Every structure is written in C-alpha cells, then in structure tokens.
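Asks: sequence plus predicted model, see below.
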Amino acid sequence: MEIAKYQGSGNDFILIDNRDGKVYTLLDKLGITIKDFVVKVCTFHTGVGADGLILIEEPKDRENDFSWQFFNSDGSVAEMCGNGSRCAVRFAYEKGICKEEVKFETLAGIIKAYVKEGGKVVKVKLTKPKDYRKVSLEVDGLKLDGSFINTGVPHFVAKVDNLENFPVVKYGRLIRFHKEFEPKGTNVNFIEPLDDQTIRIRTYERGVESETLACGTGATASALISYMEGYVNKRPVKVITKGGEVLLVDFDDKMEEVYLEGRVVKVFEGVLSYEILDV
C-alpha cells in the first residue's frame, strides 16, 4: 500500500489515498480494526511513526474536493487538526485531487484551504470558534487561571512563567483528564507572550498523550485567547511552536473567520509492508 508522510511545524502525519476503500478491504482481510491499524503504523521504532494518520476519501457532497478520516496516534478519532489539515491539503493537491482553492469535509464541518508556493505553504480557514469561557484550575498544588475554547477540537490555554522549563507533560496530563473537561477531556496549551504580536507555545495533545512539536488548532486557540486577553494586539498573531517554526493565525474582529497558515514539508513517499500488521 502506498503511503506518504508529511509534517507541518513538526506535527507529522501518515497520508493514504483511500478513495477506493483499499484500507478497509485490507483490514477485513487481516481481521484487524482501524484502531489497531493506526496504532501499529503510527508507533515509532516498530512502525512508521507519526502523530496521526489521515485517510483521504471521496466527499459526500460533490461540491467538495474530498473528505478525510483523521486518527490520532492512539487510534482515537479527532474532529479536526489544524496542521493535519494543511498536510492533507498538500497531499491532495499533489495527487491532483484538488486545485489551489480547496474545500474538504471533516467531523468539525467543511474546511476551506488555499495552496501557496506549490503546496509548500498552506492556509486553512478553520471552523468558527465556540464555547469560550474562563477557567480556574488547581492541579497538584499549582493554580492556573486560563481559558477554554473549541477551535474544531477543545483547548485549554494558560499563560505561565518560564515556559522553557515548565513541566508540560506533568501538568498537561493532569489538566487533559480534569473533571472540568469531562467526558472527552481537552488539549492543553501553555503560552508565553514575547511582544505585541508574538507568543511562544507548548502543547500537550489529547490522543497523542504527550507534548508535540506543534498543534495547529492549539496555536489558533492560543492566538485567539492571547488577543482577547490583551497579551498581543496585532494581527496576524505569530505563534512560535516547540519545533521552532512560526505559524500565522489571522482572524476578523468578530473572530468568525479564522485562518491558520504555515509551511508543509513532504517527508517521504513509500510502500507500507504488511509485515508490521502481523497480529
């Protein structure tokens, strides 16, 4: 089976063109679930290794270019992924599935995107943010005053001192499973404003269950909240990720139209050996 791997800001994803349903045919033949498949392929050292896996499929509405099935590395399904969507768009563009202006179907709704520089830069228009609220938490003796917002998936955002040395995994995991965010939990972002247009971010991702080098919807959530809280006052907001790359988050005054833009890198194309799927 042909696969490809792309990364956006250090978030890496395995992409498969499943418009013919070949993945499901293979799973039926092998007698394994899609969750087992995703976990085996995404596991580092024994598999390909990635933060997630994306299946590109036929759209339900022919006005759209494609639909996707997005899976975190633990096999769970996510409604949306900002960096994953940018990688999916470049993959689809290079396969001739879409042109420079793109519309595709996700569980979070229809996503619009724009291909720039031949796919090396992709800008996506995310779904309208919702469920914003301020949240105060106390976890393991640490009091955090932050905010919650859904930018396609749920995110908690808090400003902390000394972000570089902050124990992201420890507190990220505690907040991710906190009763405040039951039953599905939340992604967790810790931020540090640098100037009136720039923030640094570190993210604990639900589904990956660890810190990742970047998170597109997390960068978006952090940029929006930073603007609302007055940490920054210029747009687009520049978000420096753990991986060191800069994502641009732009939005209108009402925050109804929100855009995420950044580089997408093609890592490799290859053929998946079914030997790693042995059970």
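Replies: That came through fine.

Asks: all contacts plus neighbour counts: C-alpha atoms, from now on.
Replies: Will do.

Asks: list the buried residues of the helix or strand where Ala88 lies.
Replies: Using DSSP states H and E, Ala88 falls within helix 82-94. Across helix 82-94, burial judged by 16 or more other CA atoms under 10 Å covers Gly82, Asn83, Gly84, Ser85, Arg86, Cys87, Ala88, Val89, Arg90, Phe91, Ala92, Tyr93.

Asks: ok, and here's another one to check against it:
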Amino acid sequence: MSAIPFYKYQAAGNDFVIFDNRNGQFSFSAQEIARICHRQFGIGADGIMLLETDASTDFKMVYFNADGAPSSMCGNGGRALVAFAHHLGLFENSCSFMAVDGLHQAKVLGPNYIALEMQDYKDLLLADTHCFLDTGSPHHIEFVAQSEAVDVVQEGRKIRYAAPYGEKGANVNFVEVLGPKQLQIATYERGVENETLACGTGVTAAAIAHFLQHGPKAKGHHRIEVRAKGGELAVEFDYQEEIKNIWLLGPAQAVFQGQYFGLQK
C-alpha cells in the first residue's frame, strides 16, 4: 500500500485515526485496522473512522474498533468525525450524518466543542445491582462509591464476558455520583478490550441510568455533567413521560496529521 494521508483526533481522551474516504479509495482488512490502532506497531488509537459520502446527509460515518471489527455507535467518535468534517468545510454550524445506528444531527458550539444528537435508548433494565441500556452501543452500568478505586480492566473484563452478555459482550461503566446532576465515570470498552479515557455512549447511558434511578423526575430540560478520565462531558435531554431529545456534548479536536505507509510484513 502506498502512503495515504490520515488525521488523528481525540474527544475527551478517546483517540481516533480518520481517513477521508469520500472517493471510496480506501478499504482495510481487520488485521490492518488492528495494526493501525496498535500503539507500538501502528499509529495508535481506540478505533479508526472513514468519512464517506451519503446521498441524503452531509456525510457517512464508518467506524471500526481497535480489534478490527466493525463497531456499534461511538459517541465520541461521532463528535470527532463532526469536527473533522467541519475542518474539511462540509458544513458551517450544523450537520446531519449517517452512522451504523441511523441518522444523527450535530452542532459546532464553539472551538473544539461538539454537540451530537443521540438515538433514543432501548433495552432498558434497572436492577438492584446494576443497570443495562443500549444508547447506540450496549452498556452495563454499576454505581460505585469510588470509581477511581475500581480495577476497571479486571472487573470490567469479568462483567463484559459474563452472563447474560457472553461473547457479544457489553461495555462496562463504573459510575460514582458526585451530586444530583454530576457523575464521575470509568469505562471498560469491548472491541478495545481495555479501559478507555472516555466513552460517549457510556457517558450517555450513565446519565440516563442515574436520572431514572436517582434523579428528580421534574419535567422539562435536564443537563447532567459527567467527568471521565479524559475530560468533562455533558448529556442533555428532555423529560416528560419519557426521556427524549438526547444530546452528548464535549470537546473534540485535531491532534496531528500524517502519512500511513501500510502494513509492514
């Protein structure tokens, strides 16, 4: 493979390698994707994204996990790709794009600050010891006294493969309640198979789970701030009889760009 240009973006510590694939020239095997994401033998990232054309929206998001497998929705990846599309001049202040879970709207709220509309959550389970819901990706939520005291990799890996999740797995989030509308989170991500510094769909799931289990059920607009190890994010939504109009807000910025020279034999 000849040298091809890439861009590196990070969103609250989630880092991504992005390729502009609007002309459809790039495709990668699972082995090559894993190599690109490897932090010693490749560029290093939590995942890679291809920005592609879409007939009905501003662009299409194609995302792969660090293990090379196609991914479910990545909230921070979506915000990073919006920042990249804005850099390319594909839109001015707001856009729409297609992802694996459907249509998303997004806005540039300020320098390196992106708001992303999320899909309605599904598969909600509120149990005594944990919560589960799908916010574009499946998330197991455990509320803990001190999130920084948790061995995220060891405990997360146990839950990720345990019943009822099995081989397909779930992302695992350990959530500490700092206040009525403030959380702290640590996340183990499937596909990366490690702790990541933030997870957008996990932050969204934690905010919703907290509101449903602990929050005041006042009708109207709500904002919950979530402190991840990689930065501060926020989830905003409207509540009447149910939660709707969910948005994920937070930083997303370019780190560097370069040339990728392909898989070394």
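Replies: That came through, no problem. The model shown is predicted, which means the values in this text are computed figures rather than measured ones.

Asks: just give the TM-score of the two.
Replies: Put the two chains on top of each other and the TM-score (TM-score structural alignment, normalised by the length of the second structure) is 0.93; 257 aligned residues with a CA RMSD of 1.5 Å.

Asks: on that earlier part again, check the buried residues of helix 82-94 of the first structure and tell me the two furthest apart.
Replies: For the buried residues of helix 82-94 of the first structure, the maximum inter-member distance is 16.8 Å, found between Gly82 and Tyr93 (CA to CA).

Asks: dump the residue contacts of the residue most central in space within the first structure.
Replies: Closest residue to the average C-alpha location of the first structure: Cys81 at 3.0 Å, with CA atoms, centre = their mean. The contact partners of Cys81 of the first structure, by CA atoms under 8 Å, 6 or more residues apart in numbering, come to Phe70, Gly152, Val153, Cys215, Gly216, Thr217.

Asks: also Gly230 of the second structure?
Replies: Per CA under 8 Å, 6+ apart, neighbours of Gly230 of the second structure: Ala12, Gly13, Asn14, Leu197, Ala198.

Asks: one more time with 7 Å
Replies: Ala12, Gly13, Leu197, Ala198 (CA atoms under 7 Å, 6 or more residues apart in numbering).

Asks: repeat for Asn76 of the second structure
Replies: By CA under 7 Å, 6+ apart, the residues touching Asn76 of the second structure are Ala11, Asn14, Cys199, Gly200.

Asks: again, 6 Å this time
Replies: Applying CA atoms under 6 Å, 6 or more residues apart in numbering to Asn76 of the second structure gives the contacts Ala11, Gly200.

Asks: give the equivalent position in the first structure for it.
Replies: Aligned by TM-score structural alignment, Asn76 of the second structure pairs with Asn83 of the first structure.

Asks: same check, this time on Thr187 of the second structure
Replies: Match for Thr187 of the second structure (TM-score structural alignment): Thr203.

Asks: its match reaches Asn189, doesn't it?
Replies: Yes - between Thr203 of the first structure and Asn189 there is a contact at 4.5 Å, judged by CA atoms under 6 Å.

Asks: where in the second structure does the next helix or strand after the helix holding Ala88 of the first structure fall?
Replies: Going down the chain from helix 82-94 of the first structure, the next helix or strand is strand 101-106, by DSSP H and E. Aligned by TM-score structural alignment, strand 101-106 of the first structure falls on residues 94-99 of the second structure.

Asks: what ranges do the helices span in the stretch 1-150 of the first structure?
Replies: Remark: helices assigned in the stretch 1-150 of the first structure by DSSP state H, counting those that start in this stretch are 22-30, 34-42, 82-94.

Asks: same deal with the stretch 151-279 of the first structure?
Replies: Under DSSP H, counting those that start in this stretch, the stretch 151-279 of the first structure gives helices at 168-176, 216-228.

Asks: in JSON lines: these, plus distance to Gly146 of the first structure and mean neighbour count.
Replies: Converted to JSON lines, the helices of the stretch 151-279 of the first structure look like this (distance: least, CA to CA, whole Å; neighbours: other CA atoms under 10 Å):
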{"stretch": "helix 168-176", "distance to Gly146 of the first structure": "11", "mean neighbour count": "19"}
{"stretch": "helix 216-228", "distance to Gly146 of the first structure": "9", "mean neighbour count": "26"}
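
Asks: quick one: map Val48 of the first structure onto the second structure.
Replies: Under TM-score structural alignment, Val48 of the first structure pairs with Ile43 in the second structure.

Asks: CSV for the helices of the stretch 151-279 of the first structure, including distance to Ile97 of the first structure?
Replies: Output for those, formatted as CSV (distance: least, CA to CA, whole Å):
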stretch, distance to Ile97 of the first structure
helix 168-176, 36
helix 216-228, 23
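
Asks: which one of those lies nearest to Gly185 of the first structure?
Replies: Closest among those, using CA to CA: helix 168-176, at 5.3 Å.

Asks: how big is the offset of that closest one relative to the second structure?
Replies: Superposed on the second structure, helix 168-176 of the first structure shows a mean distance to its aligned partners of 0.8 Å (mean CA distance after the TM-score superposition for the first structure).

Asks: so where is that helix in the second structure?
Replies: Residue span in the second structure matched to helix 168-176 of the first structure, by TM-score structural alignment: 152-160.

Asks: who's in contact with that stretch?
Replies: Gly169, Ala170, Val172, Tyr188, Asn194, Glu195.

Asks: what is the neighbour count of the match of Thr187 of the second structure?
Replies: 28 (other CA atoms under 10 Å).

Asks: ok, it - contacts?
Replies: Contacts of Thr203 of the first structure (CA under 6 Å, 6+ apart): Val188, Asn189, Glu211.

Asks: before we move on, what about Asn18 of the first structure?
Replies: Leu55, Ile56, Glu57 are the contacts of Asn18 of the first structure under CA under 6 Å, 6+ apart.
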